[in-house]
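1. Show me how the following folds:
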Amino acid sequence: MDISQSPGFYAIAEADPDRPAVIDADGCTTSYGELLARVNQVSHGLRARGLGEGDVVAGVLPNGLDAVVMLMATGQIGLYHVPVNWHLTEPEIAYILGDSEARVVVAGEAYARAVPGAEVGVEGLAAGQPTGAPAERTSGAVMWYTSGTTGFPKGVQRALPGAPPESVVPLYTWFLGEVCDLRPGDGVHLVTSPMYHSAPCAHTQFALHLGHTVVITPKFEPVGILELVARHRVTNAMMVPTMFHRMLQLPDEVKAAYDVSSLRQVIHTGAACPIAVKQGIMDWWGPVLYEYYGSTESAIAFAVKPRDWLARPGTVGRPAPTFEAKILDEAGMELPAGEPGMIYIKSSLGTFEYRKDPVKTASSMRGEWYTPGDIGFLDKDGFLFLCDRRTDLIVSGGVNIYPAEIEAAFLEHPAVADVVVIGVPDAEWGHNVVALVQPVEGVTPGPELTAGLMAHCVPRLARFKHPKVVEYRDELPRTPTGKLSRGKVREQYLASAGG
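-> I've put the predicted structure just below:
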């Protein structure tokens, strides 16, 4: 294993302080030296609040410089950093802050009202603090919250390395080089998605460890992305298939107006990408699409480079370096090539646990093997093809949505006797959320009830979780044990819709 000796962000900033580090949405550039000075100040400020190794800091922060500062500051003083989805409702945010036991919360000005007691931005933490490196530096970790079948998010927690960042970073930059051909140097990384998601957050962090310039956009907009690529000569970016779909829909003259020839690696994950969409982007941009498959828990478990995908359209790749994979049937027996079953993986890079939930951790494991809960098969050359996402997971626009959480909110409404939430295929979003509702006896279904149900969701669920369609049923199928037959409901719905 030839690990690239990239010194990482902190050393690069000391050696080359004038190198551009971050270009924000307003076009303002922060150098590596300026960023390190603020990162060090915030590190000192967090320690001044009494935080020590293993403590938790949360950030409810928009894409921007403060989000980057918190990521790199916690990363050198042994803290767990929890990026929080700012689209969540106040109760949803409060749950994550309480469950993580965050001792300090930093919120963007627009979200501070939803987070009582939060620091507004990093200014307060940085004020009056020295710009030099803190003593006894040790690596922190990001702890992302991911939902489970219960609908309640759980923190994916990994053991802290117990070593300074410079001794840990080379392994991960080597890994990214093997998977995505990303190398240290003068690259330019474009952030296109909210940094509270695991992949955009991780790619931002490691772009800095590679010495790249990070260009941040607050939200995805097709023409705006193309303009940024052309203006900053972007070399690599992280996207989801929905973005590809939207850009392909642009008029030919608009697509031709922007020079995208600087792109070398455009990495995508988060949802299955239709073969025609991926092929269309590579016809336009060239063979630059790198794909990986994994989860917040497993990180990058499978990966495929452009030319391997072109030779096997539809694959999500072979096991990434340090990973092993196998396909098991319901009895736990390993299946041969071409036979679909549950995907299991393991890595020598270490394991994870769900914070404060050993039962959930154990339920996702078979010995030292972890399953993301998805069905797929390996071909004779070891390339993985997905058959379906986990049964109850809805992936819409690259975002995971869990039906149980939505169903629980609907069942709080007095007019709902039963409900099932399913994902229905959609060309743009991957899936749309559809709620099939069984009203209580005597309640008349119709537009008035639908409006009431949607209003009921507003304080309980983030907007992206709201169903796009609500339909009514006299009865929903359940097994004799009371378990909802979600698969049967989905089949019936698609059949009736002609899908």
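
2. all contacts plus neighbour counts: C-alpha atoms, from now on.
-> OK.

3. For the stretch 301-450 of the chain, just list every one of the strands.
-> 318-319, 323-328, 341-347, 353-354, 365-366, 369-370, 375-378, 384-388, 394-396, 399-401, 416-426, 430-439 (DSSP state E, counting those that start in this stretch).

4. Let me see the contact set for A207.
-> Contacts for A207 (CA atoms under 8 Å, 6 or more residues apart in numbering) come out as 189, 213-214.

5. Now the second one, please; I'll put the structures next to each other:
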Amino acid sequence: MNAYEQHLGKNPANHQPLTPLTFLERAAKVFPDQLAIVHGAGRTSYKTFWERSLRLASALAARGIGKGDTVSVMLSNTPPMLEAHYGVPMVKAVLHSLNTRLDAAAIAFQLDHAETKVLIVDREFSAVMADALALASVKPLVVDFDDPHYAEDAPYPKGERIGAEDYEDLLAGGDPDFAWSMPDDEWDAISLNYTSGTTGNPKGVVYSHRSAALMCYANTIHAGLGKHGAYLWTLPMFHCNGWCFPWTLAVQAGTHVCLRWVRAKAMYDAIADHGVTHLCGAPIVMATLINAEDKDKRDFSQQVTFNTAAAPPPEAVLSGMAEAGFAVTHLYGLTETYGPAVVNEWKGGWDALDKGPRTTKKARQGVRYAALEGLTVMDPETMQDTPADGETIGEVMFRGNIVMKGYLKNPVASDEAFAGGWFHSGDLGVMHPDGYIQLKDRSKDIIISGGENISSIEVEDALYKHSAVASCGVVARADDKWGETPVAYVELKPGRAASEDEIIAHCRALLARFKCPRTVIFGEVPKTSTGKIQKFRLREMARNL
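-> Below you'll find the model as predicted:
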């Protein structure tokens, strides 16, 4: 034993479990009167936010909820969702946020798999939740949330009460001075998020207190969150726990501006009225902002940082966002990496590049987050790095402290995901000479035509350069001669028109002929609740052509 190991062990004075729960505790003590949450006409200070979270924890503890128990929530981007991110883990329980667009069968599967003990339900979703509970084997305590700020012009009416208790009554019976518990170990589970389940049942991704806390620091750095910034909730909080931003904002005592429905006027009003500095979302949210009618737009003086994941936005969208006052940061990650773990770190000199080279730089996913220890592209068979030539395709792999604990009750899938000591993303990409990665496709989305690999992302990038294209997805279609050929599903911008021949000719001007779609189908492109194109739906549609 060397001198640095003698009498220098861990003790309570120098070692505590990492957890994001302490961020809210600090914010409430240091900035008790600072505005924490805006929801409709409601305003909540950090002191009240902390006390309500404690009340929730106290009420859960009184009902026997403790370590390892699952509390599921079916909630919009509203204050109870934020309170659940703290109150549930305060009693060492695990928060399971349900996707609000799931059907009853999918919800029932998750409730049973998670062994849900308590279920908090927004009345907007009570009908589908009632159906799910009828299908599920578990019989959790059901709590209704009746939103007092439900908009008069709501696109969906409130459903019937289905719970045994009311959320506000539950909190009223809780103790605002409740003695909450730090996790026994920072590796303990804090939340459970299910993958989309495009093939078979979804897998339950387990997050730890440690990784969630580290993600908060990384978010603060890479999103450029300053003290008391204002964050608009366009990204669903159920999606990877809102990329950990429900916990992150407390680091800088920022303001959560809640938004139940993503609509152009509501977003512009929030940005102008509440001084919003940051928001996150898919490209569809950007399109909603820049394509909004003039009557729905508002002027604002501050520059707003827009963090986006999924496919890189087309140049026209980036230009439109810049003109509207938004600075776009391109991110990449997965549910298994707590949301974004890769950032396109933009270098000042790139602004002077011509449009083509600048767009090429923008299209890259980027480099690892500060909280991620390893990011590479490998041959998944040999587990050797691919050459950093920007051309050799391999699988994108992650290693570090913001990678999931594993899949709940699924050791086989966990072992496969972590084979060779790296997390296998299933995404195919290349490594550029400067260390920036760029996605080329999901492994299942590569189209093999006449023995040649076609990246669906490359074809989609070409399609997005057509001025009439709002969104698109490209998948393989079986072909007797070529094996597979690309088929494009295209959703046009409102009021715009284009023919199949026009779209194909446009692609031929940008791509090798064999990469161009042979068929173009116009109509609404199916998307997930977070705005991502549902490729599995498109593949199903292509099989029926």
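
6. would JSON lines of the strands of the stretch 301-450 of structure 1 with mean neighbour count and distance to T269 of structure 1 be doable?
-> Output for the strands of the stretch 301-450 of structure 1, formatted as JSON lines (neighbours: other CA atoms under 10 Å; distance: least, CA to CA, whole Å):
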{"stretch": "strand 318-319", "mean neighbour count": "24", "distance to T269 of structure 1": "14"}
{"stretch": "strand 323-328", "mean neighbour count": "20", "distance to T269 of structure 1": "18"}
{"stretch": "strand 341-347", "mean neighbour count": "22", "distance to T269 of structure 1": "17"}
{"stretch": "strand 353-354", "mean neighbour count": "20", "distance to T269 of structure 1": "22"}
{"stretch": "strand 365-366", "mean neighbour count": "14", "distance to T269 of structure 1": "23"}
{"stretch": "strand 369-370", "mean neighbour count": "19", "distance to T269 of structure 1": "19"}
{"stretch": "strand 375-378", "mean neighbour count": "23", "distance to T269 of structure 1": "16"}
{"stretch": "strand 384-388", "mean neighbour count": "19", "distance to T269 of structure 1": "13"}
{"stretch": "strand 394-396", "mean neighbour count": "24", "distance to T269 of structure 1": "11"}
{"stretch": "strand 399-401", "mean neighbour count": "19", "distance to T269 of structure 1": "10"}
{"stretch": "strand 416-426", "mean neighbour count": "20", "distance to T269 of structure 1": "17"}
{"stretch": "strand 430-439", "mean neighbour count": "22", "distance to T269 of structure 1": "12"}
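
7. Let's have these in a markdown table, adding distance to R246 of structure 1.
-> Below are the strands of the stretch 301-450 of structure 1 laid out as a markdown table (distance: least, CA to CA, whole Å):
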| stretch | distance to R246 of structure 1 |
| --- | --- |
| strand 318-319 | 28 |
| strand 323-328 | 33 |
| strand 341-347 | 31 |
| strand 353-354 | 35 |
| strand 365-366 | 37 |
| strand 369-370 | 34 |
| strand 375-378 | 28 |
| strand 384-388 | 23 |
| strand 394-396 | 14 |
| strand 399-401 | 16 |
| strand 416-426 | 13 |
| strand 430-439 | 12 |
